Structures are given as structure tokens and as C-alpha cells.
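K.L.:
below are the sequence and a predicted model for it; my questions follow.
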Amino acid sequence: MTSEDDSSTLPRRQLGRFLRETREGQGLSIDQAARLAELSKSGLHRIETAQVAKVKIREIRAVCQTYGVPEDETERVLKLAEQAQVKSWHTAFNGLYSDSTFNMYIGLEAAARQLIAYHEIVPGLLQTADYARALISSFYRDSDPEDLDRRVELRLKRQAVITRRSDPVNLELLLHESALHRVVGSPRIMAAQLRHLAEISKLPNISLRIHPFASGCTQGLLHGPFVILDFGTDARGRQVEPPLVYFEGAGKPDLYQENADDVRRYHDIASVIRRTALDETQTRDLLRRAARSYTA
């Protein structure tokens, strides 16, 4: 990347989102916060909306002090602000975002208005507690029970974005049939998980369709899981934030693609999968049959 216009906006977006949510949590208007931090209202607004080209560390520290952000969290915010200054930002994130407060994807997921996802295991937003625990304990083999409990609790809390009564996120999940046969935990856990999918897919904001083995490879490729995040439009019809594609790192840094052509390409892939997937009624029937097979 050779210019600020070409560099990733993700660090600035995450920084702005954190500061905005913290300000609102303190019950401060943007006028009040700007005055207390000795910034202009327009300057603070540009930081919160990721429209500032160069983030100033001293301003971010002043805002954190104004909001009473603990020192350890302030240090992580300042590191994020430093990364937001780098022109040649790589869209691979690790380390800084391992803490739940600063996990890049969780913040983006919560801010999205629509998610279009292709997965080969049941994604976190639709996992039962037992399924989540089985997956997490397999990955974090050396974690103590309390740590596993915390990780499972955090994963289940994320599900509020699709189950809340007010303005839930729209989720379209294209789930490969292999997820029904890849045993996670035990047959009992699988049966409960598949029944859960059949029931939760009835929610009006959730579309779940199985991509069967018989559909073969999409466009001749084994492309792997991905999520397209769309952040909707404001009252004037303008994009709130540019859409992007997310790829879970699976032990490596997570990857993001923001380029419009890349986002369009994955919309095209999702469209092909959608055309060759079972419809929603067929999907629920298959989920229930698969669930029964685990209890036979």
C-alpha cells in the first residue's frame, strides 16, 4: 500500500468505535467530551468516525483520561492508535486483539447490519454452549476450567446481536453439509446442536441453508469459510462504513479484505453457493434427520 487513501481503515474504525461506545457509556455528549478533553467537537467526531487521516497519540490519551479508562486499557488503546498511523497496514490482526475489548472481529460483528457467511463448522453465533465448549477445549487444551468457562460465556454473549428483540443483525448462513457429519464433542452434543439450528433458523432475521456435498466445488474452488460484513446506510443513504470480507485465522492472524473488487468477488461466490444450496425448508428437514441419526 502506498498512500493513506489505500491503507486499511480498520484500526481507525476500531479505535473510533471504542471511544464512541466508552463516551456514550459515560453519559457524555460529544460536546461535553470534546470540551473536557480540550478538543474541538469536529475533531473528536472525526476520530470517532474514523475520518481523521492521522491519529494524534496525545489526543487519544487525553480522551482516555477524560473517560476514566483504566491505565492498562489506555495502553492498548494507544497501541491501536499507533497502528492506525501506519500507512502500509497489513490486514492481518493478532496480539492486540486477543483481549475481548479489542478483538477486531467482535467489534465489527457487533456494528454490522448484515452478515453473509459460508462455514464448514457451525459458527459461533449459532453454537450451543456444549458445542462451543467442545470446540474451544479442543483448541485451548491447556486452559483451566475457569478460563474455558469465560471463553464460552463470551462466545454466547456475542449471540445477542442476532437474538435481541430490537434491531437484530440479519444473518445469512450458507453451511456446508460436512458440518452435519463432523462430530464435535459427542453424538449427544451434535444432536442438540442440529436441533438448535433447525429452531433458530425460524427467526425472521436468520436465513440458514445447507450447501450439500452434491453441489461440488463452487466455481471449481475450495475457497474456505468467509464472512461478508455490511454496515448499512445512514438516513441519507450513505454507507455507514465500507463493507469487508473476514477470514478467521484458525491459529494464524485473522485476515480482512476491504477492496471493493474483493468484496464484490465474495458476493459473487456467495451467490453461486446460494443457487446450489438447499432451500430453508429442505435445510430444516435435513438438520432434523441428521439430529435423529445421532440418537438412533
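P.N.:
Good, I have the coordinates. All values reported here derive from a predicted model rather than from experimental measurement.
K.L.:
hey, let's count contacts and neighbours off CA atoms from now on
P.N.:
Fine.
K.L.:
tell me where the stretch 151-296 of the chain has helices.
P.N.:
Assigned by DSSP state H, counting those that start in this stretch, the helices in the stretch 151-296 of the chain fall at 160-163, 178-181, 187-200, 260-276, 280-295.
K.L.:
of the ones you listed, which is nearest Gln127?
P.N.:
Ranking these by proximity to Gln127 (C-alpha to C-alpha) places helix 187-200 first, at 6.8 Å.
K.L.:
for the closest one, give me every contacting residue.
P.N.:
126-128, 130-131, 180, 183-184, 206, 283-285, 287-288, 290-295 (C-alpha atoms under 8 Å, 6 or more residues apart in numbering).
K.L.:
buried sites along it?
P.N.:
Pro187, Ile189, Met190, Ala191, Ala192, Gln193, Leu194, Arg195, His196, Leu197, Ala198, Ile200 (16 or more other C-alpha atoms under 10 Å).
K.L.:
cool, stretch 118-138 as well?
P.N.:
118-122, 124-137.
K.L.:
counting only strands, which of those residues make the cut?
P.N.:
Among the buried residues of stretch 118-138, the ones falling in strands (DSSP state E) are Tyr118, His119.
K.L.:
returning to that earlier point: of the contacts of helix 187-200, buried ones?
P.N.:
For these, buried by 16+ other C-alpha under 10 Å: 126-128, 130-131, 180, 183-184, 206, 283-284, 287-288, 290-291, 294.
K.L.:
helix or strand: which one has the residue most central in space within the chain?
P.N.:
Residue closest to the average C-alpha location in the chain (C-alpha atoms, centre = their mean): Glu109, at 3.2 Å. Per DSSP states H and E: Glu109 is located in helix 104-111.
K.L.:
try it against this one:
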Amino acid sequence: MANIEPEDTETTLPRRQLGRLLRDARATTGMNLDQAAALVQWSRPTLSRLERGETEKVRVTDILALCEAYGLDEDTTAVAKGLATQAPAKSWWQAYSDLIPAWANLFVGLESSATSLTTFQPLIVHGLLQTADYARALDRLHFPDDTEHELERRIRVRTQRQHILTRSRHPAEMSIVLHENVLRTVVGTPRLMAAQCRHVADVSTRDNIDVRVMPFHAGLPLGAAVPPFTIMDFGSDARSTQVVEPAQVYCEGYAGSAYLEKRTDVVKFRQAFRKLQRASLDARPSRDMIREIARRHESQG
């Protein structure tokens, strides 16, 4: 069945992310909407609109008052303040990279709320499928000034992210196309890559994870190079069947990342993914190929 994209709305990503941050903070305190609204002398509907990301103008003083009421720490309060003051933009995360460290960037918030992820990776193994050793080898190169303690914090966050695929209740669904280059490029050592490839093959047997390999001989199905991207869908409200949030496209970049929200952008990337998937091997042949590449890495180690 074809995906039906909702019409564009006026809600923008920074406001939705701010709303989710505050909603989660309130839930952690155990307060309901009425109790939290009373603390800052708001009405229940006003706070509810803010948590849904539907407030057009957000005052920083109001956000700081809520952060104080919820007992948020300085770092989280800084993130909330940054979101409250940021004008809507596709690449808003870049402007706040000094506030949001890479290991805790707000993509994790979107990812953790998604019910399904549709992903293309042409260069490296996706973070949700990385082994700890693979992630550590990458991070040592990308963050050369980190201490061992800081590197391990990054690995822990990566591991926590992966829980959305492995949790026992309602795991997120993932459909991913990996270019053959991802599997053959040696990160760390051949032995490390062998273990990483076997891990990808193993997780691809899960009912909620579909892994396809696009072989070298597939060429360029779109006639152009395509950056790594993930389409995030957030499901619908069971009571109203309304979409909880519009789908998001996250495009990775070396200096920063872009979030695409417009319906036309989401449709374009869905169409691109379908072409990439059609050019890829089916699930079973993909798994066989991944395991064969693992054996080759093992023999070189």
C-alpha cells in the first residue's frame, strides 16, 4: 500500500522537539497537565498546545519557568532555551551544535519516538546496527581529543538508541538499504569487520528489521550520488487515527545535518528509497552476502 503523506502543517521541527522535551520532563515528575499548568499559572489548553508543538510564539521566560518547575538540569535547560529561540529552519541543529553535543543531539529524540525508520546508508553501518567495537573505532577517529571515558559515554548512548529495535513491546520497524561499500570498507580491523557483518546479518532475521544490500554492480539507480538519509514515521493516534507528527527526513552531513519536513520532500525521499531498494538484493540473498563478506574479513584477520 502506498504511503499517504499528510498535508504540510505550520508546526515546525524545533517547536515539536521542544514540546516533546517538555512533555517527557513533565511525565518524569508524575504531574498531569492541570498540575503542571497551575505551577506556572497557565491554562491546561495552553500547556497542551505547547507540548504538541502548536504554539506559534514561545517566550523564553515561560520555557525557563517550566524547566525550573520540572527540575531540569542546566544542560537540558540550555537545550530547551535554544529550541525556544531558534527560528524554523531545515538545518536548525547546525546552529545549536555548541549547545547540543554530538552524542546527545536531538536527532535521538526524534528517532526514539519513531514507529518506523526507512534508511539508506552508502558509507558506514547505521548507528542502530553498529557493534560497540565498530562504533568505538569510528569515534576514536572522529573525536580524537576525547578521553576513554568520553568515548565510552558515546558507546552507551549508541547502545541505548538501539533499544528501540530490540525492546520486547512494540519495537520500531526498520527498513534499510546498505551499499556493498559499507560492508567491505574496513573500520578498525578485518576481524572487527567480520564481527560487525555477522551482527548485521543476525539482526536482519528479526521480524521488524529488513536489511537489503545494494551491490556494486547496481550502479547509480538514481543517476546521482545520494547522501545517507533516514525517513522517520511516528504512527497515528489509535483513538483518532490522526498522524501523531508529520514524517521527517534526516540527511546526514559531515559539518551538520538537515531535517526536511515538507510533504514534497518526504515524498521525494520515499520514491528514492523505493528505487534504491529495487536495485538491491532481496532480504535472504542480502543476508547470505553479508555473511560471505564476514567470512572474507575473518580470513584476512
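P.N.:
Thanks, I have the structure now. This one's a predicted model, so the numbers in the text were calculated from it and none came from an experiment.
K.L.:
rewinding a little: so can I have TSV of the buried residues of helix 187-200 of the first structure showing distance to Thr91 of the first structure?
P.N.:
Converted to TSV, those look like this (distance: C-alpha to C-alpha, whole Å):
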residue	distance to Thr91 of the first structure
Pro187	38
Ile189	35
Met190	34
Ala191	37
Ala192	37
Gln193	33
Leu194	34
Arg195	37
His196	34
Leu197	32
Ala198	35
Ile200	33
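K.L.:
which single one of the residues you listed is nearest to Val69 of the first structure?
P.N.:
Ile200 (37.5 Å).
K.L.:
the closest one matches what in the second structure?
P.N.:
Counting by TM-score structural alignment, Ile200 of the first structure corresponds to Val203 in the second structure.
K.L.:
pull up the gap between its match and Ala37 of the second structure, please.
P.N.:
From Val203 of the second structure across to Ala37 of the second structure, the span is 44 Å (C-alpha to C-alpha, to the nearest Å).
K.L.:
for Leu141 of the second structure, same thing?
P.N.:
From Leu141 of the second structure to Ala37 of the second structure the distance is 46 Å (C-alpha to C-alpha).
K.L.:
so which residues of the stretch 1-150 of the second structure form strands?
P.N.:
Secondary structure of the stretch 1-150 of the second structure by DSSP state E, counting those that start in this stretch: the strands cover 116-121.
K.L.:
give me the distance between the alignment partner in the first structure of Glu56 of the second structure and Glu199 of the first structure.
P.N.:
Using TM-score structural alignment as the criterion, Glu56 of the second structure maps onto Ala53 of the first structure. Going from Ala53 of the first structure to Glu199 of the first structure by C-alpha to C-alpha gives 46 Å.
K.L.:
go ahead and confirm Ala112 of the first structure touches Asp167.
P.N.:
No: if you go by C-alpha atoms under 8 Å, Ala112 of the first structure and Asp167 don't touch, sitting 11.1 Å apart.
K.L.:
which of these two has more residues huddled nearby?
P.N.:
Neighbour totals were compared for Ala112 of the first structure and Asp167, and Ala112 leads with 21 against 11 (other C-alpha atoms under 10 Å).
K.L.:
which position in the second structure pairs with that one?
P.N.:
By TM-score structural alignment, Ala112 of the first structure lines up with Ala114.
K.L.:
ok, that match - contacts?
P.N.:
Ala114 of the second structure touches Ala172, Met232, Asp233, Phe234, Gly235, counting by C-alpha under 8 Å, 6+ apart.
K.L.:
and the nearest residue to it once chain neighbours are set aside, what does it touch?
P.N.:
Spatial nearest neighbour of Ala114 of the second structure, chain neighbours left out: Phe234 (4.5 Å); criterion: C-alpha to C-alpha, 6 or more residues apart in numbering. Neighbouring residues of Phe234 of the second structure by C-alpha under 8 Å, 6+ apart: Ser113, Ala114, Thr115, Ser116, Val243, Val244, Glu245, Pro246, Ala247.
K.L.:
please indicate which of those are buried?
P.N.:
Ser113, Ala114, Thr115, Ser116, Glu245, Pro246, Ala247.
K.L.:
quick one on the thing from earlier: contacts for the helix holding Glu109 of the first structure?
P.N.:
Against helix 104-111 of the first structure from outside (C-alpha under 8 Å, 6+ apart): Gln14, Arg17, Phe93, Tyr97, Ser100, Leu115, Arg158, Val161, Leu229, Phe231, Tyr246.
K.L.:
max pairwise distance over these: which two?
P.N.:
Phe93 and Val161 (22.7 Å).
K.L.:
could you report the neighbour count for the aligned partner of Val263 of the first structure in the second structure?
P.N.:
Aligned by TM-score structural alignment, Val263 of the first structure pairs with Val266 of the second structure. Counted with other C-alpha under 10 Å, residues neighbouring Val266 of the second structure total 20.
K.L.:
against Leu13 of the second structure, how distant is Val266 of the second structure?
P.N.:
14 Å.
K.L.:
and what of Ser113 of the second structure?
P.N.:
13 Å.
K.L.:
what residue of the second structure matches up with Ile136 of the first structure?
P.N.:
So Ile136 of the first structure corresponds to Asp139, using TM-score structural alignment.
K.L.:
which element is the closest residue to its match other than its chain neighbours on?
P.N.:
Spatial nearest neighbour of Asp139 of the second structure, excluding adjacent residues (C-alpha to C-alpha, 6+ apart): Leu151 at 6.9 Å. Element membership of Leu151 of the second structure [criterion: DSSP H and E] is helix 148-166.
K.L.:
show me what contacts Asn293 of the first structure?
P.N.:
Residue 293 of the first structure: Ser, not Asn. Applying C-alpha under 8 Å, 6+ apart, the residues contacting Ser293 of the first structure are Ala191.
K.L.:
what's it aligned with over in the second structure?
P.N.:
Using TM-score structural alignment, Ser293 of the first structure pairs with Arg296 in the second structure.
K.L.:
likewise for Asp167 of the first structure?
P.N.:
By TM-score structural alignment, Asp167 of the first structure lines up with His170.
K.L.:
and for Asp254 of the first structure?
P.N.:
Checking TM-score structural alignment: Asp254 of the first structure goes with Ser257.
K.L.:
burial count for the nearest residue to that match once chain neighbours are set aside?
P.N.:
Excluding its sequence neighbours, the residue lying closest to Ser257 of the second structure (C-alpha to C-alpha, 6+ apart) is Cys251, at 5.7 Å. Per other C-alpha under 10 Å, the neighbour tally for Cys251 of the second structure reads 19.
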